[in-house]
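Peer 1: The sequence isn't on hand, but the structure is:
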């Protein structure tokens, strides 16, 4: 599995976007999240990937100054009360952890998380102990992750031992008491 295939799996996750409408209020563009009903300045998302809904089709581009979207070489202006969606950013320590996982461990982790009705974008906390270790040498420890899908909480302990073999063990515990353990040794 190459990096592009991994990115596709992450992009296809549920709750990967904040969707809402934009309005021009007091000489500023404001984004209203349809789920949380929170308002934020659109400028906060400058240079991020944004999709605009036009004629029932999502047009992908990057937000640039002046409430404009750059789609390749084409640039177009946003309209008042237009629907947009903004790709959510993963927590940095989670991104680094996913990068460290070998393909099979990455795939098993993601599919198990999804089977429990959580998305990678539901992560609200990630302590990645691997960030503090030299991964060129033998390494071992535990990473702690917490996910919230607004219905349940999932706490994950990732026990790892990277020596002559690589051992990844994930212990998923839901607030309901349900537990799932997966282990990948390579």
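Peer 2: Looks like it came in fine. None of these values were measured; they are calculated from a predicted model. Residues are numbered from 1 along each chain as shown.

Peer 1: going forward, measure contacts between C-alpha atoms and count neighbours the same way
Peer 2: Fine.

Peer 1: which residues of this structure fall in helices?
Peer 2: Under the criterion DSSP state H, the chain carries helices at the ranges 3-11, 92-100, 103-115.

Peer 1: Reformat those helices as CSV; add distance to residue 130.
Peer 2: Formatted as CSV, those follow (distance: least, C-alpha to C-alpha, whole Å):
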stretch, distance to residue 130
helix 3-11, 19
helix 92-100, 7
helix 103-115, 15
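
Peer 1: can you tell which of these is closest to residue 173?
Peer 2: helix 103-115 (10.7 Å; C-alpha to C-alpha).

Peer 1: which ones are touching the closest residue to residue 41 other than its chain neighbours?
Peer 2: Excluding its sequence neighbours, the residue lying closest to residue 41 (C-alpha to C-alpha, 6 or more residues apart in numbering) is residue 30, at 4.5 Å. For residue 30, the contact set (C-alpha atoms under 8 Å, 6 or more residues apart in numbering) comprises 22-24, 39-42.

Peer 1: Is there a quick ChimeraX command that grabs whichever of the residues you listed are buried?
Peer 2: Typed into ChimeraX, the line below selects the buried ones among the contacts of residue 30, using 16 or more other C-alpha atoms under 10 Å:
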select :22,23,24,42
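
Peer 1: Strands - which of the contacts of residue 30 land there?
Peer 2: The strands, defined by DSSP state E, take in 22-24, 39-41 from the contacts of residue 30.

Peer 1: second one coming, line it up with the first:
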């Protein structure tokens, strides 16, 4: 699996965006979240991926300062009451884990999570033990993740052992009691 395939799988995740509209109030661009009705400055999202609804379709760009967006390699401005979507950020420790997983484990983890109707963007808590073991030659431990898709909760334990053989075991437990366990062993 190439980096491009990983990126494609991550970009297809549900609930990857916070949707809302923007308004220019007192010469400051304010983002209004459709779901929570919360307001914040668009400046809080500088350098974030944004999608604007123009020409009957979503167009992807990057938030710049002062209400500017980089869209199709051109700097343009936000428009009053324009529908926008801002890509959510992953929790840092969870994002590091996804980067460190080998391709097979990465794919199995994400597709299993998706099959349970959860997205990587539903992660609300992350503990990555691997972060503390980077310099250790034989690494083993457990990572913990909590996902909330607003209908259910999913707890994931990631048991790992990396040395002569890499071993990943993911235990998914839903609040309904449903459990799924997947294991991946790879020789180095």
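Peer 2: Received it, and whenever you're ready, just let me know what you need. Being a predicted model, the structure only gives us computed values, none of them experimental.

Peer 1: Quick TM-score on the pair, please.
Peer 2: After superposition, the two chains reach a TM-score of 0.96 (TM-score structural alignment, normalised by the length of the first structure), with 186 aligned residues with a C-alpha RMSD of 1.2 Å.

Peer 1: I'd like to know how far the residue at the greatest distance from the centre of the first structure sits from residue 148 of the first structure.
Peer 2: No residue in the first structure sits farther from the centre than residue 26, which is 32.2 Å out by C-alpha atoms, centre = their mean. Separation of residue 26 of the first structure from residue 148 of the first structure (C-alpha to C-alpha, to the nearest Å) stands at 35 Å.

Peer 1: can you check residue 56 of the first structure too?
Peer 2: 30 Å.

Peer 1: quick revisit: closest to residue 66 of the first structure out of the helices of the first structure?
Peer 2: Closest among the helices of the first structure, using C-alpha to C-alpha: helix 3-11, at 27.1 Å.

Peer 1: what about residue 113 of the first structure, distance to residue 170 of the first structure?
Peer 2: From residue 113 of the first structure to residue 170 of the first structure the distance is 10 Å (C-alpha to C-alpha).

Peer 1: Out of these two, name the residue with the larger neighbour count.
Peer 2: Neighbours per residue (other C-alpha atoms under 10 Å) separate residue 113 of the first structure from residue 170, with residue 170 holding more: 22 against 18.

Peer 1: Was I right to think the more buried one contacts residue 161?
Peer 2: No. Residue 170 of the first structure lies out of contact with residue 161 (C-alpha atoms under 8 Å); the separation is 11.9 Å.

Peer 1: Nearest spatial neighbour of residue 89 of the first structure, chain-adjacent residues omitted?
Peer 2: Nearest one to residue 89 of the first structure, counting by C-alpha to C-alpha, 6+ apart, is residue 121 at 7.8 Å.

Peer 1: In this structure the one you found contacts residue 87, no?
Peer 2: No. Applying C-alpha under 8 Å as the test, residue 121 of the first structure and residue 87 come out as separate, 9.9 Å apart.

Peer 1: More neighbours: which of these two?
Peer 2: Taking other C-alpha under 10 Å, residue 121 of the first structure and residue 87 do not tie; residue 121 has more neighbours (22 against 17).

Peer 1: Spit out the contact partners of that one.
Peer 2: 13-16, 88-90.

Peer 1: again, 10 Å this time
Peer 2: 10-11, 13-17, 87-91, 94, 147-149 (C-alpha atoms under 10 Å, 6 or more residues apart in numbering).

Peer 1: just checking, which of those belong to strands?
Peer 2: Using DSSP E, the contacts of residue 121 of the first structure in strands are 17, 87, 147-148.

Peer 1: could you flag which of those residues are buried?
Peer 2: 17, 87, 147-148.

Peer 1: could I get the residues you listed as JSON lines with distance to residue 154 of the first structure?
Peer 2: What follows is those, written out as JSON lines (distance: C-alpha to C-alpha, whole Å):
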{"residue": "17", "distance to residue 154 of the first structure": "20"}
{"residue": "87", "distance to residue 154 of the first structure": "22"}
{"residue": "147", "distance to residue 154 of the first structure": "5"}
{"residue": "148", "distance to residue 154 of the first structure": "7"}
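
Peer 1: Run a quick check on residue 72 of the first structure versus residue 62, I expect a contact.
Peer 2: Yes. Using C-alpha atoms under 10 Å, residue 72 of the first structure makes contact with residue 62 at a distance of 8.9 Å.

Peer 1: With neighbour numbers in mind, choose between these two.
Peer 2: Taking neighbours as other C-alpha under 10 Å, residue 72 of the first structure and residue 62 compare with residue 62 leading, 19 against 9.

Peer 1: Now the more buried one: closest residue in space that isn't a chain neighbour?
Peer 2: residue 49 (4.5 Å).

Peer 1: What about that neighbour, how many residues nearby?
Peer 2: 18.

Peer 1: Same question for the one 5 residues further on.
Peer 2: As a burial measure, the neighbour count of residue 54 of the first structure was computed by other C-alpha under 10 Å and equals 11.

Peer 1: same thing with residue 51 of the second structure?
Peer 2: Neighbours around residue 51 of the second structure, by other C-alpha under 10 Å: 22.
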